[in-house]
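> Sequence isn't available, so here's the structure alone:
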């Protein structure tokens, strides 16, 4: 990722921010944040805490490929009782963010905490925010017809963390997907698979089970240095704290950093003609028809062009697509195809614990990842790097 932040002549406040991510992707998200210049971090399960201004909220939402949401951390405190939760929440400066007409629903989660009833905790937090807002605005009723501010209370080991969600619809929803196959890969996971591989734009990339084209599209976005959230909207675009000019500046910078003239060899195939039709629609919607080639070909017949390429793929799982015997045959055919590509690298995600036996080779490296709620293994086979 190539990124250089411009100096904005505006007085801004630094906030504690949280980028959420699926389990297993924390280290990748941390590297993404460091590439954007956010060195001071705290990496925890499912999240990375960092620090930034209002402008950085725009940048993080627009650029992070493996994040789920960007949250403003409002506060954190011990909450053993509902009184603790109420008083701790009320002490936070909610009116600094939420205007008089703001809509502020409350989400909640609780794990290993005495306050285990999530609906009750949500109700207490909502009541506390209302009381704080009454003090600031001197009214008794809030119509909540304005911008949306989703507050969340997360209780872990009796510690309550209160946040505001700046993102809205999850960051994996880039906006290019107009058609899907039966079991589409989440965009953020596809991006993580690419970032974990050794792929670079000068190397061929091939996906023999391309489905609706997610891996291919995410690779092209990375290769062209296109911010994944460039063409979507966020809840916080309507917030007074993040005026339109901040978003305009972030988008202008993102357009300036695109590398549209980067030549790439990105190809996807699938035996399912409907899948290729869906992939074509998504590729066109993403504006990447020049960069990505698609065709209907069974895995037994694939013949990728080029040397030192990367095969990155999400084959059928059996429990979601196809029978166990079909998956067994496809895995063996994939292994046979990989043997013919002697100077290629191969990266395959699957929940199949016997994959290496069927594929015919032990992986050089394995990593546990989650595709939605399905626990998977990312099998990594490293071929030689291209000669300098």
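All right, it came through fine. Note that the structure is predicted; figures quoted are calculated from it, not measured.

> From here on, just use CA atoms for contacts and neighbour counts.
Noted.

> Run through the helices of the stretch 201-350 of the chain in chain order.
214-223, 244-256, 273-285, 324-340 (DSSP state H, counting those that start in this stretch).

> In terms of secondary structure, what does the first one contact?
Packed against helix 214-223, as judged by 3 or more Cα pairs under 8 Å, 6 or more residues apart in numbering; DSSP states H and E, are the following elements: helix 187-196, strand 205-207, strand 266-270, strand 292-296.

> Mean neighbour count added to the ones you listed, as a markdown table?
Shown next, in a markdown table, are the helices and strands packed on helix 214-223 (neighbours: other Cα atoms under 10 Å):
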| stretch | mean neighbour count |
| --- | --- |
| helix 187-196 | 22 |
| strand 205-207 | 29 |
| strand 266-270 | 24 |
| strand 292-296 | 20 |
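
> Among these, which comes closest to residue 139?
Closest to residue 139 of the helices and strands packed on helix 214-223, according to Cα to Cα: helix 187-196, at 42.6 Å.

> Check what contacts that closest one and list those residues.
Helix 187-196 is contacted by residues 25, 28, 65-68, 171-174, 214-215, 218-219, 312, 347, 371, 378 when judged by Cα atoms under 8 Å, 6 or more residues apart in numbering.

> What of stretch 139-151?
Applying Cα under 8 Å, 6+ apart, the set of residues contacting stretch 139-151 is 98, 100-107, 134, 162-166, 168, 235-236, 238-239.

> out of those, which are inside helices?
residue 134 (DSSP state H).

> Comparison target, given below:
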């Protein structure tokens, strides 16, 4: 493999800056941040590290090339000229997917077929073969056209990075693990502070908090499609996993509580926490939000209350928001972070948020309401990220 390639980190809209901050903390600084993606130069080992460590990214893609293409001939010739044989082994399986936006070449099936044919021709010249079995490792290639610029990339992740491996079972309106992590990272919660989620559902937010608190790489317990690629040196994935294991702090004490009004959700949360390796480390309780009590100071409450589109009626949602507002008054050293599409959230809560941030929960446009608690005189509470 070449010494250096560009990697494309894809994200949900609104999470680009959070993922970019993650990348900087991993030591990557030459970042180009655009809508829904971040591009940066990297080496093979960085494919391993970013897949293992990024909490808020959707996928890691290996960029093969980008160029302007307004004719099918141009698309074919420029695709053929890219260094496919440096990446694809002789027996590679390489299906091609595509998308086109505001481009002259708008027929996605035609673009896919042309890219496939161009790659085959390139490999023929290198391997001196007329036929390829495609029975080896998978390299899922994407042709993405945006305003007549074609970007060709290969998915290195396989399943989306939100699939950590612990949540085989979930509730009817699950919050993606990547969004849950983003909510926690934006709060700047640290594991020395108490943490609560009063709408825990299948346990995603508390489990992601535990992974962050103990610095456990979110991809540590899953596999990736690129692990089967021969372009890596024999020990690169092993070295990346060993590094992740060394950096984890499995002995870090955690004070994390998840609660839900539905006892079935508590059973589901406990099951998922066991799958994630946090059995006994996270406390789950059945109770409604109004019954939340604590004697601890400077905690962090993060939650995903019902929106109305999927569950609950308007009156119920207004009542929940009022209950949350009352809790914030009662526990004024705690900071509250709540995601909702309910437009009257602040009115029902009883006050304007200290800060508001637009996020997308799937296709639902939401606001992330952030209420900063009063600083405890003996303990400075961490301030959220801008």
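Arrived safely, thanks for sending. Since this is a predicted model, take the numbers as computed values, not measurements.

> circling back: are any of the contacts of stretch 139-151 of the first structure buried, and which?
98, 100, 102-104, 106-107, 134, 162-166, 168, 236, 238-239 (16 or more other Cα atoms under 10 Å).

> Where does the longest strand along the second structure end up in the first structure?
For the second structure, the longest strand by residue count, based on DSSP state E, is strand 59-68. Mapped onto the first structure using TM-score structural alignment, strand 59-68 of the second structure spans residues 69-78.

> List the buried residues of the matching stretch.
69, 70, 71, 72, 73, 74, 75, 76.

> Any chance of the residues you listed in a markdown table with distance to residue 330 of the first structure as columns?
A markdown table is the format used below for those (distance: Cα to Cα, whole Å):
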| residue | distance to residue 330 of the first structure |
| --- | --- |
| 69 | 36 |
| 70 | 39 |
| 71 | 42 |
| 72 | 45 |
| 73 | 46 |
| 74 | 50 |
| 75 | 51 |
| 76 | 50 |
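
> what do we get in the second structure for residue 365 of the first structure?
Match for residue 365 of the first structure (TM-score structural alignment): residue 355.

> Now do that match against residue 276 of the second structure, distance only.
Look at residue 355 of the second structure and residue 276 of the second structure: by Cα to Cα, to the nearest Å, they are 32 Å apart.

> Between these two, point out the one with more neighbours.
residue 276 (19 against 14; other Cα atoms under 10 Å).

> Tell me, how many residues neighbour residue 143 of the first structure?
Using other Cα under 10 Å as the criterion, residue 143 of the first structure is surrounded by 9 other residues.

> what residue of the second structure takes the place of it?
Taking TM-score structural alignment for the superposition, residue 143 of the first structure sits opposite residue 133 in the second structure.

> which secondary structure element contains its match?
Secondary structure assignment for residue 133 of the second structure, by DSSP states H and E: no helix or strand.

> Could you identify the helix or strand that succeeds the helix or strand containing residue 357 of the first structure?
For residue 357 of the first structure, the enclosing helix or strand under DSSP H and E is helix 355-359. Counting by DSSP H and E, the next helix or strand C-terminal to helix 355-359 of the first structure is strand 365-371.

> elements contacting that following strand?
strand 374-381.

> what does the strand it packs on correspond to over in the second structure?
Taking TM-score structural alignment, strand 374-381 of the first structure hits residues 364-371 over in the second structure.

> Which stretches in the stretch 51-200 of the second structure count as strands?
Using DSSP state E, counting those that start in this stretch, the strands of the stretch 51-200 of the second structure run over 59-68, 96-101, 141-146, 149-155, 195-197.

> Check the mean deviation of the longest one from the first structure.
Superposing on the first structure places strand 59-68 of the second structure at an average distance of 0.7 Å from its equivalents, by mean Cα distance after the TM-score superposition for the first structure.

> coming back round to it: filter the contacts of helix 187-196 of the first structure to the buried ones?
Going by neighbour count (16+ other Cα under 10 Å), the contacts of helix 187-196 of the first structure have 25, 28, 65-68, 171-172, 174, 214-215, 218-219, 312, 347, 371, 378 buried.
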